[in-house]
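J.: Turn this into a structure:
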Amino acid sequence: MKIAIVGANGYSGVELIRLLSQHPHIEIEMLVSHSTSGTAINAIYPHLTGICELELEKAGAEEIAERAELVFFATPAGVSQGLAPQLLDKGITCIDLSGDFRLRQPKAYEQWYKRPFVARETDLEKGVYGLSEINRDAIKSAQLIANPGCYPTATLLGVLPAVQMGLIDLHSIIIDGKSGVSGAGRSAKQGNMYSEINESVKAYKLGAHQHIPEIEQGIEVIAGSETHVTFSTHLMPMTRGIMCTIYAGLKEARSTQQIIEDYKEFYQSDSFVRVRNEGIWPATKEVSGSNYCDIGIFADERVPRLTIVSVIDNLVKGAAGQAIQNMNIICGWDETTGLAQTPIYP
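T.: Got it, this is the predicted structure:
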C-alpha cells in the first residue's frame, strides 16, 4: 500500500519513516513538507541515508490523493483540519497525529488549542479516537483516525481499566506527567535549549495543557459520567519518554495483587501493554524506541488510594507507533506488523 506523510520533517514524521521502512506491506510514496520542500529527507536527517532518501514535496490534496491510499498527518495543530476533509472526500484514509480531530466539540478545541476550528462538523463526526486497545472495533471501519496525544495515551491506558471496573472515585484523579524534550518538537525554543533543561526539572502549562479535555473525554466515554482531573506536566532532561503517575481514591480497600490480576486480565489480548508484577515499577528507559506501554500498580489499603505508573515512548506509542498500529487494524493486518522492535536498553 502506498502512503504519504504530511509533516515528514518533524520528529513524529521521521519516526513514521523509521518504522514504516520496516513494514512489509507499505511503500512510502511521498513526503510532504511545505517549509522544507525540495530538500532530501536524508539531508535533514543523515541517519536515513540508504534507508529513505525521498525529496520533501509541496503538494495539495489532489496530488496526494492521486499517489497515496493512506495519509499520515504528523503536523502541528491547525494543519490537518484544512487538508484532511479534502482527502476524505476523495476516499483517502487519514490518520492524524495532531489534536485537530480528538475533541468532540469544536468550542472545546478552540478553547484549549487557542485557534479556530475550520473543518466541517461532519468530518469531526467521522473521526474515531485511535486509542488502539480501547477503540479497536470502531477503528476497524474508520476512514479518519484521531491519533491520541502522548500524555493521554499513557494516562488512559493506565487508568481506564480501573474506571471500567468501577474501582475509583472519578472526582479524585490526579495525574503527575513527565515528558522528555522531544515532545515539544524540533523547533528552536529557548525553554528547550540544553543549558535550560540540563540538570533541571520544571513544571509547565499547569491547568492549561491542551491534553486535559482529551483525558477527561476519554474517561467520560468509559464511565458514562462527567469528571474533572488534576493534570500537572513536567519537562525532564531526557530526549524520549513519558511517565504518568496517576493517583485516585479507591471506593473500597483492595490489595495490590488483586488489582494487578484484574489489569492483566483486562489487557490479556493486547500485545503492547505489559502489566508489571507487584513491587516492580516501569521506567521510561524500558520502553524506549518501542510501542510498549508498561504499567505498575500499587493499592494503598491504608488510605485507600490507587497509584498507577504508566510509561511510554512519546514518539512511538505516543505518536508514530500507535498511528501504525491503527493502520494495521484498519487494513486487517496483525497489529504488531512493523512494530515488533525490542526496547533500546540501556
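
J.: switch to C-alpha atoms for all contacts and neighbour counts from now on
T.: Fine.

J.: Which residue comes closest to T256 once chain neighbours are left out?
T.: A299 (4.7 Å; C-alpha to C-alpha, 6 or more residues apart in numbering).

J.: The one you found contacts V309, doesn't it?
T.: No. Contact criterion C-alpha atoms under 8 Å: A299 and V309 do not qualify, at 11.6 Å.

J.: related to what we said a few turns ago, the residue nearest to T256 is in what secondary structure piece?
T.: Here A299 sits within strand 293-300, counting by DSSP states H and E.

J.: so where do the strands sit in the stretch 101-250 of the chain?
T.: 127-129, 144-146, 174-179, 202-204, 230-235, 242-249 (DSSP state E, counting those that start in this stretch).

J.: and for comparison, fold this next one:
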Amino acid sequence: MATDITLILGALAFGTRIDEAQSFDLLDQYREAGGEWIDTANNYSWWLHPSGFGGQSETVIGRWLDKRPGARGDVRISTKGGAEPTTPNGYPDHVEGLSGPALRTALRGSLERLRTSHVDVYWAHIEDRTVPLEETVATLGGFVADGQVARLGVSNHPLWRVERARNIASDQGLAGYSAIQLRWSYLQPLPGVALPQSGHVHATSETFDYLRSNDDVWLWAYNTLLDGGYTRADRPLPEAYDHPGTARRLAVLDEVAAETGATRNQVVLSWLAGGPLKISPIVGVTTPAQITEALAARHVTLTPDQRARLDTGA
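T.: Reported below is the predicted structural model:
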C-alpha cells in the first residue's frame, strides 16, 4: 500500500532536453499512476533553448492538457514568475523581476502557455530587492483574490524576507506565501562552499524550525536526487558534498536500502516526504524508468529506527 506522501513531477526539461512526445508520455505515466502535482516555471528552460528565453515547459504542459480531456481536473499546476530573462540569455542580470507590472505580464503569459484559467500554486521565483515587498505582496495577493491563483509560494528567498512578506500580507488582509521552495536532499553540502547552480538556495536548520512553528507552510524540496548523484557513476557529486559526513550518510543510506529492498533514490524520497513536517520532493525526470522508480518510493515505509539513523547519519 502506498504511503501518504506527495511526489511532485518536475517539468524543467519538458520541451527542451526532451521533446514534446516524450514529455507527453511522462505526463501520461505520472497521471495514470495517481500523480497530482506538476511543477514548472515561465523561464524553463531558457539555458537549454537557442532563443535564450524560456516558456517551453509551460507550452508543452498546456498542449498536453488540451489533448487530454479531464486532465486539468486530475492534476494541479504549479508555476513561477520573476526569473525569465528580458534579453536572450540575460539571467541573472536582466530578468523580469517581481514588480507589479512584471508579475502581471508573467502570469498572463504563463496562463496562456498552460492553456488554463488558473494555477494551483504561483511562486515568486527569485528575489528582487529593487521592488518594495509591499508591491510584490499586493500584486500576488490580487492574483488570489481574482481567482487566477489558488495558493502562493516563494522560492530561493531568505527566510527573513519570507516572514516579512507574510506579515505584510496578513496586515493587508491578503493571501500570503504558504509554500516555500528550496534545495534539499539527504546529503548536505558544506556551508560556505558554492553550489554549481548559483541561483539555488539551500534549506537550513532554521527552515525546519520555521516549519515546526508554522504548520500552514509547506516545503517543496528541489534537486532532491542531486542530478543522479546517488546512483549514477557518470554524475559525480558536486565539490560541496566532498566531506567526511557524506561517506557516513551514504553508508547508512545503503544499510537502510538493503533492509527495505529499495533503491538509494527511493529511500531518499521516502525520508524526505515521510517525516513529521510537511515536505514534498520535486522529482525531475526524463525517462519512464525514472518516474517508475520515484513513484515506487510511496511504498517504502521507514521504521522509526531507520529514520533516526538516517537523520543522524550514524
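
J.: Once they're superposed, what TM-score comes out?
T.: The TM-score (TM-score structural alignment, normalised by the length of the second structure) is 0.34; 189 aligned residues with a C-alpha RMSD of 6.7 Å.

J.: Look up how far C244 of the first structure lies from the residue nearest to T256 of the first structure.
T.: 16 Å (C-alpha to C-alpha, to the nearest Å).

J.: Specify which residue of those two has the higher count of neighbours.
T.: Legend: neighbour count by other C-alpha atoms under 10 Å for A299 of the first structure and C244, higher for C244 (27 against 23).

J.: ok, and the closest non-adjacent residue to the more buried one?
T.: Excluding its sequence neighbours, the residue lying closest to C244 of the first structure (C-alpha to C-alpha, 6+ apart) is G177, at 4.4 Å.

J.: same deal with V311 of the first structure?
T.: Nearest to V311 of the first structure is M243, by C-alpha to C-alpha, 6+ apart, at 4.5 Å.

J.: What count of nearby residues applies to the one you found?
T.: 29.

J.: How about the one 3 residues further on?
T.: Close neighbours of I246 of the first structure, defined as other C-alpha under 10 Å, add up to 23.

J.: dump the residue contacts of it.
T.: T155, G158, V159, I173, I174, I175, D176, L306, T307, I308, V309 (C-alpha atoms under 8 Å, 6 or more residues apart in numbering).

J.: Would you mind measuring from it to Y151 of the first structure?
T.: 11 Å.

J.: which neighbours do those two share?
T.: The contact lists of I246 of the first structure and Y151 share no entry, where a contact means C-alpha under 8 Å, 6+ apart.

J.: any idea which helix is longest in the first structure?
T.: The longest helix of the first structure (DSSP state H) is helix 150-164.

J.: Show me what that helix is packed up against.
T.: The contact analysis (3 or more C-alpha pairs under 8 Å, 6 or more residues apart in numbering; DSSP states H and E) places helix 150-164 of the first structure against helix 212-223, strand 242-249, strand 293-300, strand 305-312.

J.: ranges for the helices of the stretch 201-314 of the second structure?
T.: For the stretch 201-314 of the second structure, the helices defined by DSSP state H, counting those that start in this stretch cover 205-213, 244-260, 264-273, 288-295, 304-312.

J.: Just put those in CSV and tack on distance to I282 of the second structure.
T.: Listed next are these as CSV, based on distance: least, C-alpha to C-alpha, whole Å:
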stretch, distance to I282 of the second structure
helix 205-213, 17
helix 244-260, 20
helix 264-273, 9
helix 288-295, 10
helix 304-312, 20
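
J.: For L111 of the second structure, which of these is the nearest?
T.: helix 288-295 (26.0 Å; C-alpha to C-alpha).

J.: could you give the angle of the strand holding A299 of the first structure to strand 305-312?
T.: Between strand 293-300 of the first structure and strand 305-312, the angle comes out at 170 degrees (axes from the mean of the first three to the mean of the last three C-alpha atoms, to 10 degrees).

J.: what angle separates strand 293-300 of the first structure from helix 150-164?
T.: Using the same axes, to 10 degrees: strand 293-300 of the first structure against helix 150-164 is 50 degrees.

J.: following whatever helix or strand S78 of the second structure lives in, which helix or strand shows up next?
T.: Following DSSP H and E, one finds S78 of the second structure within strand 76-81. Going down the chain from strand 76-81 of the second structure, the next helix or strand is helix 100-114, by DSSP H and E.

J.: Could you list every helix and strand in contact with the following helix or strand past that next one?
T.: Per DSSP H and E, the first helix or strand lying C-terminal to helix 100-114 of the second structure is strand 121-124. On a contact count with 3+ C-alpha pairs under 8 Å, 6+ apart, strand 121-124 of the second structure meets strand 76-81, strand 152-155.

J.: With distance to G10 of the second structure and mean neighbour count as new columns, can those be given to me in CSV?
T.: Below are those laid out as CSV (distance: least, C-alpha to C-alpha, whole Å; neighbours: other C-alpha atoms under 10 Å):
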stretch, distance to G10 of the second structure, mean neighbour count
strand 76-81, 10, 23
strand 152-155, 14, 25
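
J.: got these as CSV, with distance to R307 of the second structure columns?
T.: Output for those, formatted as CSV (distance: least, C-alpha to C-alpha, whole Å):
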stretch, distance to R307 of the second structure
strand 76-81, 29
strand 152-155, 27
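
J.: Quick one: neighbours of Q290 of the second structure, just the number.
T.: 15.

J.: related to what we said a few turns ago, so which of the strands of the stretch 101-250 of the first structure is nearest Q86 of the first structure?
T.: strand 144-146 (11.9 Å).

J.: which parts of that closest one are buried?
T.: Under the neighbour-count criterion of 16 or more other C-alpha atoms under 10 Å, strand 144-146 of the first structure has L144, I145, A146 buried.

J.: Likewise for stretch 12-31 of the first structure?
T.: Buried residues in stretch 12-31 of the first structure (16+ other C-alpha under 10 Å): 12-21, 23, 28, 30-31.
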